[in-house]
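Asker: this one's sequence-less:
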């Protein structure tokens, strides 16, 4: 009988332990290299600029003149400017928090939430809200893309047979059945750049064409509702529309995750540069459209400014086509984190093999789902306000502030403490009131609505 030396036995144990740890790390790295958010980290600062523009300047900009008509001149201008300042501040906080733990990066919004609130609670707080925003935006963009295609068709060919909105939504979705198979954020940078250019183009067309049309006869700037209750509900709904226009925070950490980072050159430098450029573009798009559109049409403006503008036909048709291209890019930006969550769940929790087939099936199911919901519920304006308050307000206006207070613990009554609490109170108020207005709008619109129209 051979007696084994205990030292040798321990060494064998240690080496098998080490090799199993190495195997685990290697498997983890292989999965991270496959997942869409962490697979490519060689983005430049300007990628961040146009990803942020594409994420931020959505179809929401076309609803801003309508929101102004429900808010009125004074409150409307204040709400626009305040939203721009608050969301820029909370975006700065998120960029700062991305690498606040040395040697670690919070590549996803929920990872930061887990660090701030704890493993379980962080997930429960962040993931449902983030999913509501991202899936909500994808559905709204399905409707927007379909409506803009329909408007383009009707303008270019007024004598043609009328085609249902349902079919235009399907045509729009067909693009995503192809584009959704681009593996990660960097691979959609070309689509995103095109989308960012388009957003600036159609915003410019919207306010320039409004200016050319001039102030309408008998224009009125009073509130459009005839009853005090109607005015209040419309005001709430308009706040949601404005919140929807600033939704880029839901993908900001995921965008920053694609930028390379070293201790000497952290990713927050190039990311912040990109954010500043994006916010200047946002201001150039939002303020002229909102103010000029309302100034020209008053309270008779449509909930999509391009619908109020009928002439010149070729220009408005072109603007609608620009919206389609832009919304294609935006849809991809918001879908990418959802793909990442679904693929992470399947591969890490349910132990599926990370294959192309898995990705193909998962992403096609998601596109089909957003298309189907978009076809069933195309009441665009009400959906914006409802989602805007319900989930955009927390993730954009006050969750970053709560995380900042939880992690950095600024001194009581210091400037940072006051700033964050003011943002939290305003954001919380927004979260309560705007879904009320949005729900009322949906109920009013649903009366005259036929399913699968």
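Answerer: Perfect, thanks for sending it. Only a predicted model underlies this, so the values are computations on that prediction, with no experimental measurement involved. Numbers count the residues shown, from 1 in each chain.

Asker: For the rest of this, base every contact and every neighbour count on C-alpha atoms.
Answerer: Fine.

Asker: Can you pull out the residues in contact with the helix or strand encompassing residue 176?
Answerer: Element membership for residue 176 (DSSP states H and E) is helix 165-179. In this structure, residues lying in contact with helix 165-179 by CA atoms under 8 Å, 6 or more residues apart in numbering are 142-143, 145-147, 149-150, 328, 332, 363-364, 367-368, 371, 374-375, 452-453.

Asker: Can you give me the buried ones in the helix ranked longest in the chain?
Answerer: Scanning the chain for the longest helix, with DSSP state H as the assignment, gives helix 119-156. Residues of helix 119-156 classed as buried: 122-123, 125-127, 129-131, 133-155 (neighbour count, 16 or more other CA atoms under 10 Å).

Asker: what's the answer for stretch 74-94, then?
Answerer: 76-77, 79-80, 83-84, 86-92, 94.

Asker: taking those one by one, which sit in helices?
Answerer: 76-77, 79-80, 83-84, 86-92, 94.

Asker: ok, the residues you listed vs residue 67, which is closest?
Answerer: Nearest to residue 67 among these, counting by CA to CA, is residue 76 at 7.7 Å.

Asker: how about the helices in the stretch 201-350 of the chain?
Answerer: Secondary structure of the stretch 201-350 of the chain (DSSP state H, counting those that start in this stretch): helices located at 228-244, 252-256, 268-297, 305-308, 313-344.

Asker: So which of those is nearest residue 195?
Answerer: Checking the helices of the stretch 201-350 of the chain against residue 195 by CA to CA gives helix 313-344 as the closest, at 3.9 Å.

Asker: Measure how far the helix or strand just after that closest one is from the centre of its chain, please.
Answerer: As assigned by DSSP H and E, the chain's next helix or strand after helix 313-344 is helix 356-376. In terms of CA atoms, centre = their mean, to the nearest Å, the centre of helix 356-376 is found 18 Å from the chain centre.

Asker: for stretch 101-116, same thing?
Answerer: 20 Å.

Asker: And here is the other one:
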């Protein structure tokens, strides 16, 4: 069996043909990147448009017709603005001709250095781990919803129809073990495109069902300018906590900065269109597409359900019929999360594998690859360390999801802790350092104001997540269905 280095894609002396190094390698000696703004847009949409789009009706219900759309637009602008700043940090010191930064931590190291590098890594990889666990839970909820939908159709809407999430978490984990052997982001484009199509599919289904419900006008739906009403829908304290949670949910629903640099590192270089311009174009498409879907699903969903909007109107059974369409939408959610899991896991995989290869460069278990011929595919190179480490990671995330099925509250807390540093603070600080911006200048002042305002949002969202976590712990009953 032929063997080759696990770090083949990082070596300037591999993968060239007929002695022409430049033909197959980029300027940094790595295998030539082939991504475009189209594939980068697919990665962004896969990362951003999650099943959370279907919970936006609930978020808008807490904020009302005024606060809901305003929050969606404001946070879409913040995300787009800071993402364009981060796109310029892919190369240093010059955003077009400088040396490449392969990860978010590399960008922080190049421009800021010091302890900020460790803080960035801690926030990024804790967030990525939390997201993968949350996706394991969410995908199982969608598959449970398929079984319950069929049960409700057969036995009536008031039937108990309880189903355990655990078998579906196991199935999701088994599939992820296979998908996790995709070597890196560059090989992930096909999965991201499929996942993006799935996200559009279930978003359109949810939107279409909401429009049909509004057009039907069969029920008296209460909507207000300020959302749920104190004394009618919720108590005063519940109104405060729900408002904070809704703001936090919307803010974090847009964030993809924790994988932005890794996505940009898949884009091919062109003398006409450098990587930062392609990434900014992809960011504009990804964020604008996301905002359109978020506004439509949030506002139309609120119009359909009013102040009684469920947390997720596909898995929370805001709709029961047509049951086959509900089933298809939830299957699309599960397929989308299969791809989204990989988009968020790949940077973590790459970080651990890169660190180990640098720490033990002579260890053949870590660095060598074994060629295996796969039917209908061709030759696939298996790295034993990658196989063991990634399989272990998927198993651990599945076990944590099974032990703590209310982990979405932990995820909200992790998101609150990572939104400010990853989406706002580091991109702005890098931009200030990169442009050598004068202290106390007008632009410096308003960037600092934006930083502090977003810090306040993160803090209040963290408080809401902690309150929700306490409630979940108090209500938690092991071995009972969590949906």
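Answerer: Sure thing, it's come through. Computed from a predicted structure; not experimentally measured.

Asker: So after superposing, what's the score?
Answerer: The TM-score (TM-score structural alignment, normalised by the length of structure 1) is 0.87; 424 aligned residues with a CA RMSD of 2.5 Å.

Asker: follow-up on the earlier one: which one, of the helices of the stretch 201-350 of structure 1, ends up nearest to residue 386 of structure 1?
Answerer: Nearest to residue 386 of structure 1 among those is helix 228-244; the distance by CA to CA comes to 6.6 Å.

Asker: by contact count, what packs against that closest one?
Answerer: For helix 228-244 of structure 1, the packing partners by 3 or more CA pairs under 8 Å, 6 or more residues apart in numbering; DSSP states H and E come out as helix 64-71, helix 73-97, helix 380-387, helix 415-447.

Asker: contacting residues around the counterpart of residue 88 of structure 2 in structure 1?
Answerer: When structure 1 is aligned by TM-score structural alignment, residue 88 of structure 2 is paired with residue 96. Residue 96 of structure 1 makes contact with residue 268, according to CA under 8 Å, 6+ apart.

Asker: ok, now which ones touch the equivalent of residue 415 of structure 2 over in structure 1?
Answerer: Counting by TM-score structural alignment, residue 415 of structure 2 corresponds to residue 388 in structure 1. Neighbouring residues of residue 388 of structure 1 by CA under 8 Å, 6+ apart: 240-244, 434-435.

Asker: Give me the distance between residue 388 of structure 1 and residue 301 of structure 1.
Answerer: The gap separating residue 388 of structure 1 from residue 301 of structure 1 is 20 Å, by CA to CA, to the nearest Å.

Asker: Equivalent analysis for residue 366 of structure 1, please.
Answerer: Distance from residue 366 of structure 1 to residue 301 of structure 1, by CA to CA: 34 Å.

Asker: Looking at those two now, which is surrounded by more residues?
Answerer: residue 301 (24 against 19; other CA atoms under 10 Å).

Asker: on that earlier part again, got the helices of the stretch 201-350 of structure 1 as a markdown table, with distance to residue 444 of structure 1 columns?
Answerer: Conversion of the helices of the stretch 201-350 of structure 1 to a markdown table gives the following (distance: least, CA to CA, whole Å):
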| stretch | distance to residue 444 of structure 1 |
| --- | --- |
| helix 228-244 | 11 |
| helix 252-256 | 35 |
| helix 268-297 | 23 |
| helix 305-308 | 20 |
| helix 313-344 | 26 |
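
Asker: which stretch among the ones you listed comes nearest residue 407 of structure 1?
Answerer: helix 252-256 (16.7 Å).

Asker: can you count the residues close to the counterpart of residue 288 of structure 2 in structure 1?
Answerer: Mapped onto structure 1 by TM-score structural alignment, residue 288 of structure 2 lines up with residue 280. Applying other CA under 10 Å, we find 11 residues neighbouring residue 280 of structure 1.

Asker: now do residue 284 of structure 1
Answerer: So residue 284 of structure 1, with other CA under 10 Å, has 14 neighbours.

Asker: How many residues are close by residue 170 of structure 2?
Answerer: Around residue 170 of structure 2 there are 17 residues (other CA under 10 Å).

Asker: actually residue 97 of structure 2, not the one I typed
Answerer: The burial count for residue 97 of structure 2: 12, using other CA under 10 Å.

Asker: And for residue 436 of structure 2?
Answerer: 9.

Asker: and what of residue 39 of structure 2?
Answerer: Residues near residue 39 of structure 2, counting by other CA under 10 Å, number 21.

Asker: how about it, what's its match in structure 1?
Answerer: In structure 1, residue 39 of structure 2 lands on residue 47 (TM-score structural alignment).

Asker: Am I right that its match is in contact with residue 274?
Answerer: Yes - with contacts counted by CA atoms under 8 Å, residue 47 of structure 1 reaches residue 274, the gap being 7.4 Å.

Asker: and for stretch 68-87 of structure 2, what are the contacting residues?
Answerer: Contact partners of stretch 68-87 of structure 2, identified using CA under 8 Å, 6+ apart, comprise 59-62, 247, 250-251, 254-255, 257, 260-261, 264, 276, 279-280, 283-284, 287-288, 291, 294-295, 299, 423-424, 427-428, 430-431.

Asker: returning to that earlier point: columns distance to residue 322 of structure 1 on top of the buried residues of stretch 74-94 of structure 1, output as CSV?
Answerer: Output for the buried residues of stretch 74-94 of structure 1, formatted as CSV (distance: CA to CA, whole Å):
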residue, distance to residue 322 of structure 1
76, 27
77, 27
79, 27
80, 24
83, 26
84, 24
86, 29
87, 26
88, 26
89, 30
90, 30
91, 27
92, 30
94, 30
